[in-house]
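Peer 1: Sequence first, then the predicted structure, then my questions.
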Amino acid sequence: MENVRKRMDMELVSCNRRLQKLINRSTFKYCTTYSENLNAVTLEKKIINFCKPIYIGLAVLDISKSLMYDYHYNVMQKHYGDKIELMYTDTDSLVYYIQTNDFYEDLKNNNNLLERMDTSNLPENHPCYIAERKKIPGLFSDETDGLVMTEFCALRSKSYAYILNGKEKIKAKGIRKHVVKNHMTFSDHKKCLFEEKGENKRENVSIRSFNHQLTTIRTNKITYNNYDDKRVVLEDKVHTVAHGHYSLKKDELEDDWPELDEEGHNWTGEEKGLMRLLLRE
């Protein structure tokens, strides 16, 4: 959704007198010089017309979360119980590890699963194929087109790799396609995750335009980074918990203010816990 606050007025000026007038205005933002007698003056708008309902973006994200949570807890987890594990999630997608003989056989034999799926992308001879549900909002589709995902490795949001039908598939937001295709591998994802290499950089080559002058730029961009600030990664590097999870609170209290455990203080365990709580407040 467009942010109307960012709208600007721009005027091309070739007259020095007109240029000086625009620069003296209170709405003057900046000036770009193209030549001795041509300048582009950028001005902020005096009046902003809020004609774009930006709150729709917030509403859509909240509705999406409700739909995703309902599908995860009331459909998938309710059906599979402890035989299903959520490996990765995004705004509109879920990656599951399911312990079952045949997921599509489960779809075929359970209407509560099949009625929430859009199976129009499966082969026409597939037993779960239903063409009438194509692109219906609110239904989930199988992005693997019926193939089997054998391995999956996610480093952080928008950065993961998996092996599908023996072929590597890599998703890395913000990285050039030729870098993803020629320089990134699934094994490198696993090394970054488990061997604590931190971050790895690759050279990106791009053509940019500055003041209508084309320039070739070489930049080093992070391709692998195992730091995930959206979740708390546990010691096994596989499982994560949410920030503020109850299992973390005890460890956090023990790590804060270690001077309470120094020699010379006759604190009981209950007194130490109470003192830490008071200090945190």
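Peer 2: Yep, that arrived. Residues are numbered from 1 along each chain as shown.
Peer 1: use CA for all of it now, contacts and neighbours both
Peer 2: Noted.
Peer 1: all strands of this protein, in order?
Peer 2: 8-13, 28-35, 38-44, 84-89, 94-98, 117-118, 140-141, 149-156, 159-164, 167-172, 199-210, 213-225, 232-233, 240-241 (DSSP state E).
Peer 1: Turn those into JSON lines, including mean neighbour count and distance to E105.
Peer 2: Output for these, formatted as JSON lines (neighbours: other C-alpha atoms under 10 Å; distance: least, C-alpha to C-alpha, whole Å):
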{"stretch": "strand 8-13", "mean neighbour count": "14", "distance to E105": "57"}
{"stretch": "strand 28-35", "mean neighbour count": "14", "distance to E105": "62"}
{"stretch": "strand 38-44", "mean neighbour count": "18", "distance to E105": "60"}
{"stretch": "strand 84-89", "mean neighbour count": "15", "distance to E105": "16"}
{"stretch": "strand 94-98", "mean neighbour count": "15", "distance to E105": "13"}
{"stretch": "strand 117-118", "mean neighbour count": "22", "distance to E105": "14"}
{"stretch": "strand 140-141", "mean neighbour count": "19", "distance to E105": "16"}
{"stretch": "strand 149-156", "mean neighbour count": "18", "distance to E105": "17"}
{"stretch": "strand 159-164", "mean neighbour count": "19", "distance to E105": "20"}
{"stretch": "strand 167-172", "mean neighbour count": "16", "distance to E105": "24"}
{"stretch": "strand 199-210", "mean neighbour count": "12", "distance to E105": "41"}
{"stretch": "strand 213-225", "mean neighbour count": "13", "distance to E105": "37"}
{"stretch": "strand 232-233", "mean neighbour count": "17", "distance to E105": "34"}
{"stretch": "strand 240-241", "mean neighbour count": "14", "distance to E105": "30"}
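Peer 1: could I get those strands as a markdown table with distance to M275?
Peer 2: Formatted as a markdown table, the strands of the chain follow (distance: least, C-alpha to C-alpha, whole Å):
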| stretch | distance to M275 |
| --- | --- |
| strand 8-13 | 55 |
| strand 28-35 | 53 |
| strand 38-44 | 53 |
| strand 84-89 | 38 |
| strand 94-98 | 43 |
| strand 117-118 | 53 |
| strand 140-141 | 50 |
| strand 149-156 | 36 |
| strand 159-164 | 42 |
| strand 167-172 | 45 |
| strand 199-210 | 39 |
| strand 213-225 | 38 |
| strand 232-233 | 26 |
| strand 240-241 | 27 |
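Peer 1: take the one below as the second:
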Amino acid sequence: MEDIRRHRNVKLMTDQKKLVKYTSKPSFDHFQIFNQHLVGIENKKVNILLNKPIYVGQAILDILKALMYEFHYKNNEAHVWRRYSIAFYGYSLCYEIMTDDVYKDMEIIKDHFDFSGYPQTHYLFSNKYKKMPGKFKDELDGVPIKEFVGLRPKMYSLIYDDGNTEQEKKTAKGIKKCAVKKQLKHANYKECLFQNVSTMNSMKLIKSQNHELFVNHIVKKGLSNFDEKRFWINHIKSYAYGHFKI
């Protein structure tokens, strides 16, 4: 959400008198010299109109967590799946489910799902909740996941069969998509999880400094199986802080 307090007044100066005028103000904060004829002056805003609800960002996350807990504890656990385990939990849920037909089970709680991405020939297909907030979506729209590795929130990899070939879907927070696609494989995620082998990934970024574009080559830590927001029993099993078993 936009933070009004961070707004600044920025002016480009070519006149020395105006430069002295704006740098002499109590609100003066910063300057940047671009060349011998051009200087940027940054002044803090003297008056601020707080017309943006900055608490909305936190409220959305709280509502999201409440929605996910309600789905998991009230609907899922009580009515549908008796044998399951949570493979991954963040702003999405990944379950390992032991059942005869998972899609028949999902039909029981279909009002919690947006099935608009499913093939139209699938008996669960429906546009009733298409793009409706508060509804869950199937990650692969009806295609079963063959293998899943979850390292941290927004850092996971899965394998699925699209009918012709075996495909991989990978995400890694903090790493550019092009680097994830070219440098990371599903095997790297498994190696990181089971052998505690982190990766170093390189990427090129286009940046601007003093209005001059340049390419910056950076190398940073990529895959890591350590999540500081969880209490770890071993390198695979963990509990949320506050869990009664800790």
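Peer 2: Everything's here; your move. Just so it is clear, the structure is predicted and the values come from calculations on it, not from any experiment.
Peer 1: rewinding a little: out of the strands of structure 1, which gets nearest to L58 of structure 1?
Peer 2: Ranking the strands of structure 1 by proximity to L58 of structure 1 (C-alpha to C-alpha) places strand 84-89 first, at 18.4 Å.
Peer 1: now that closest one: which residue numbers in structure 2?
Peer 2: Aligning strand 84-89 of structure 1 against structure 2 (TM-score structural alignment) gives residues 84-89.
Peer 1: follow-up on the earlier one: and of the strands of structure 1, who's closest to C51 of structure 1?
Peer 2: So among the strands of structure 1, strand 8-13 is nearest, using C-alpha to C-alpha, at 15.2 Å.
Peer 1: between that closest one and strand 38-44, how big is the angle?
Peer 2: On the basis of axes from the mean of the first three to the mean of the last three C-alpha atoms, to 10 degrees, strand 8-13 of structure 1 is oriented at 160 degrees to strand 38-44.
Peer 1: Give me the residues contacting strand 8-13 of structure 1.
Peer 2: Contacts to strand 8-13 of structure 1, defined as C-alpha atoms under 8 Å, 6 or more residues apart in numbering, come from residues 19, 37-45.
Peer 1: In structure 2, what range does it match?
Peer 2: Using TM-score structural alignment, strand 8-13 of structure 1 pairs with 8-13 in structure 2.
Peer 1: With structure 1 overlaid, report how far that stretch is off on average.
Peer 2: Taking mean C-alpha distance after the TM-score superposition for structure 1, the mean distance separating stretch 8-13 of structure 2 from the aligned residues in structure 1 is 0.6 Å.
Peer 1: so V215 of structure 2 sits right up against K207, yeah?
Peer 2: Yes: V215 of structure 2 is within contact range of K207, at 6.2 Å (criterion: C-alpha atoms under 8 Å).
Peer 1: hang on, the earlier thing: how about the contacts of strand 8-13 of structure 1 in TSV, adding distance to G81 of structure 1?
Peer 2: Output for the contacts of strand 8-13 of structure 1, formatted as TSV (distance: C-alpha to C-alpha, whole Å):
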residue	distance to G81 of structure 1
L19	70
N37	72
L38	69
N39	66
A40	63
V41	62
T42	59
L43	59
E44	56
K45	56
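Peer 1: For the residues you listed, work out which two are farthest apart.
Peer 2: Comparing all pairs in the contacts of strand 8-13 of structure 1 by C-alpha to C-alpha, the longest separation belongs to N37 and K45, at 25.0 Å.
Peer 1: so H189 of structure 1 sits right up against I163, yeah?
Peer 2: No: H189 of structure 1 is beyond contact range of I163, at 11.8 Å (criterion: C-alpha under 8 Å).
Peer 1: okay, and the common contacts of the two?
Peer 2: Contacts common to H189 of structure 1 and I163, judged by C-alpha under 8 Å, 6+ apart, are absent.
Peer 1: picking that back up, tell me which of N37 and K45 of structure 1 has more neighbours.
Peer 2: Comparing N37 of structure 1 with K45 by other C-alpha atoms under 10 Å, the one with more neighbours is K45, at 17 against 10.
Peer 1: can you tell me which residues contact that one?
Peer 2: If a contact means C-alpha under 8 Å, 6+ apart, then K45 of structure 1 has 7-9, 27 as its contacts.
Peer 1: Can you convert those residues into CSV and add a column each for distance to Y88 of structure 1?
Peer 2: Formatted as CSV, the contacts of K45 of structure 1 follow (distance: C-alpha to C-alpha, whole Å):
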residue, distance to Y88 of structure 1
R7, 37
M8, 40
D9, 43
T27, 46
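Peer 1: Cheers, nothing more for now.
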